[in-house]
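Enquirer: my questions concern the predicted model and sequence given below.
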Amino acid sequence: MTKTPSADDFDATVPPERPQALDGPPSEDTAKEVAIYFMSLSPYVFATGDFKEWNALSGKSCKYCASTVAQVNDERGAGKQRTGNRLEMRDSQSVEMHQKNNQYIVGITMKEHEGQLLRADGTVEEDTNYVLDVRVELLVTWTGARWSIDGVDIKWSGKA
């Protein structure tokens, strides 16, 4: 599993390292690495508004992917910025759903650490001063040329 940066090493404005799995070939292991990478992009896109990698992986059917872009654009349009919210990947599983279609369901259990939503003047609008346990499931598809995140379902989340 991809190493999660420690709290001291984490900077949400630095993109996570791009895994070789993004280049294929399709397998349960590479699908898992792609899903972990995609979720690891979340703090980065919220902190920077840089959607290059997020959009490259987002499938047309992924409502979570599109709603994340809309939320970030709304916040940044209002001059707001997020900091923190480091994701600590705890466990992951991958199951091939349709061998013919190279589709995989990837489950990830993670912790979302503290973060803040800052107003344009730098004051704190929202302070998440607790850790959340989160379980997500992603539909990950190899298109023959690239990976696509075709759905994300947050199964549960709650304070750790």
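Expert: All right, it came through fine.
Enquirer: only C-alpha atoms for contact and neighbour calcs from this point on.
Expert: Noted.
Enquirer: so how far is P15 from the residue nearest to I154 when sequence neighbours are not counted?
Expert: In space, and not counting its chain neighbours, I154 is closest to V136: 4.4 Å by Cα to Cα, 6 or more residues apart in numbering. V136 sits 21 Å away from P15, going by Cα to Cα, to the nearest Å.
Enquirer: surely K60 meets D150?
Expert: Yes: K60 sits in contact with D150 when judged by Cα atoms under 8 Å, with a separation of 6.9 Å.
Enquirer: for the residue positioned nearest the centre of the chain, helix, strand, or coil?
Expert: Nearest to the geometric centre of the chain sits M39, at 1.7 Å (Cα atoms, centre = their mean). The local conformation at M39, judged by DSSP: H, G, I helix; E, B strand; the rest coil, is helix.
Enquirer: contacts for stretch 33-50 next, please.
Expert: Stretch 33-50 has contacts (Cα atoms under 8 Å, 6 or more residues apart in numbering) with 1-2, 12-19, 21-22, 51, 53-54, 57, 72-73, 76, 81-87, 89, 106, 108, 138, 140, 147, 149.
Enquirer: report the buried members of those residues.
Expert: Listed as buried from the contacts of stretch 33-50 are 12-13, 15-16, 21-22, 51, 54, 57, 72-73, 76, 81-87, 89, 106, 108, 138, 140, 147, 149; burial here means 16 or more other Cα atoms under 10 Å.
Enquirer: now, those residues that are in strands?
Expert: 81-84, 87, 89, 106, 108, 138, 140, 147, 149 (DSSP state E).
Enquirer: let's bring in a second one:
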Amino acid sequence: MLRRRTAQGAFAIALLTLGPALAACALDDDPAPPTPTADGRETSASTSSVDPVVRPIPDAAMTSPDEAGAAAAAEYFVQLYDYSFASGNLEPWNGLASETCDFCRDIAADVAEIGQSGNRTLNEPTSIVTSRVWMIEPAKWFGADLIVREAPSTQVDATGATVATDDGGEFRLALALSWADGWKVDEVDVLDPDEAPKW
């Protein structure tokens, strides 16, 4: 389901627009396994085990406006992506999504369309292969770069009959997050794993 928009459609690609502060954080094209650095928090091979049908619980780290909190918010975002499609419940998704997040609005519209048709999506949880988070402005702006592996999914109707399938795949998610008495995802860029973000 994680697809960039093409001439034929599919999913929108939202460019991060936080300006020059992000330009210095551009990533190399080589997606080598991340290692800890002084200016950010990095992890690898973090696989989510959250059942997509069960509403995920925010990690306690999300109460902090720091790199650990941003990493937890990015992971929660991935969990809510699965949960929204599996359950049709957009309340937590919309609570995390900023009004500026075009990708978030597109996903909400897709989930609503599937729900209105009476269909639902079945899939295994999306796993986070690597995660890198850094601070742009203390306690306010953060960036996150995730490589995620989306499992194949099946869309079924009310009778359980298959109406659509998706092969899933591996993708890079570039997120802009902000803190203001809680986390918001401001923009999301969906890329190929070996493609550098456009900021």
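Expert: Now that the structure is in, tell me what you want to look at. Remember, it's a predicted structure, so these values are computed and weren't measured experimentally.
Enquirer: drop the TM-score for these two in here.
Expert: Overlay of the two chains. TM-score (TM-score structural alignment, normalised by the length of structure 1): 0.85; 150 aligned residues with a Cα RMSD of 1.9 Å.
Enquirer: find the helix or strand that the residue in structure 2 sticking out farthest from the centre is a member of.
Expert: Distance from the centre of structure 2 peaks at T159, with 30.1 Å (Cα atoms, centre = their mean). Assignment of secondary structure by DSSP states H and E places T159 of structure 2 within no helix or strand.
Enquirer: rewinding a little: counterpart of the residue nearest to I154 of structure 1 over in structure 2?
Expert: Alignment note (TM-score structural alignment): V136 of structure 1 maps to L173 of structure 2.
Enquirer: count of neighbours near its match?
Expert: 22 (other Cα atoms under 10 Å).
Enquirer: equivalent analysis for S117 of structure 2, please.
Expert: S117 of structure 2 is flanked by 10 other residues according to other Cα under 10 Å.
Enquirer: what's the match for it in structure 1?
Expert: For S117 of structure 2, the residue aligned by TM-score structural alignment is A78.
Enquirer: leaving out chain neighbours, which residue sits closest to that match?
Expert: A120 (7.4 Å).
Enquirer: does that neighbour touch R82 like I think?
Expert: No: contact criterion Cα under 8 Å: A120 of structure 1 and R82 do not qualify, at 10.8 Å.
Enquirer: let's verify the residue nearest to V134 of structure 1 when sequence neighbours are not counted: helix, strand, or coil?
Expert: Leaving aside its chain neighbours, V134 of structure 1 sits nearest to S157 (4.3 Å; criterion: Cα to Cα, 6+ apart). Following three-state DSSP, S157 of structure 1 is assigned to strand.
Enquirer: list the residues that contact S157 of structure 1.
Expert: S157 of structure 1 sits in contact with 132-135, where contact means Cα under 8 Å, 6+ apart.
Enquirer: same question, V54 of structure 2
Expert: Here V54 of structure 2 is in contact with Y83 (Cα under 8 Å, 6+ apart).
Enquirer: so what corresponds to it in structure 1?
Expert: Per TM-score structural alignment, V54 of structure 2 is aligned with V14.
Enquirer: measure its match to D50 of structure 1 for me?
Expert: 11 Å.
Enquirer: now do A35 of structure 1
Expert: Look at A35 of structure 1 and D50 of structure 1: by Cα to Cα, they are 18 Å apart.
Enquirer: for I36 of structure 1, same thing?
Expert: I36 of structure 1 is 18 Å from D50 of structure 1, by Cα to Cα.
Enquirer: would you map the helices across structure 2?
Expert: 20-23, 67-87, 91-96, 102-116 (DSSP state H).
Enquirer: ok, which of those helices comes nearest I136 of structure 2?
Expert: helix 20-23 (6.7 Å; Cα to Cα).
Enquirer: more neighbours: which of A35 and D50 of structure 1?
Expert: For the pair A35 of structure 1 and D50, the greater number of neighbours falls to A35 (29 against 16), based on other Cα under 10 Å.
Enquirer: need the counterpart of the more buried one in structure 2.
Expert: Match for A35 of structure 1 (TM-score structural alignment): A74.
Enquirer: aligned partner of the residue farthest from the centre of structure 2 in structure 1?
Expert: Per TM-score structural alignment, T159 of structure 2 is aligned with D121.
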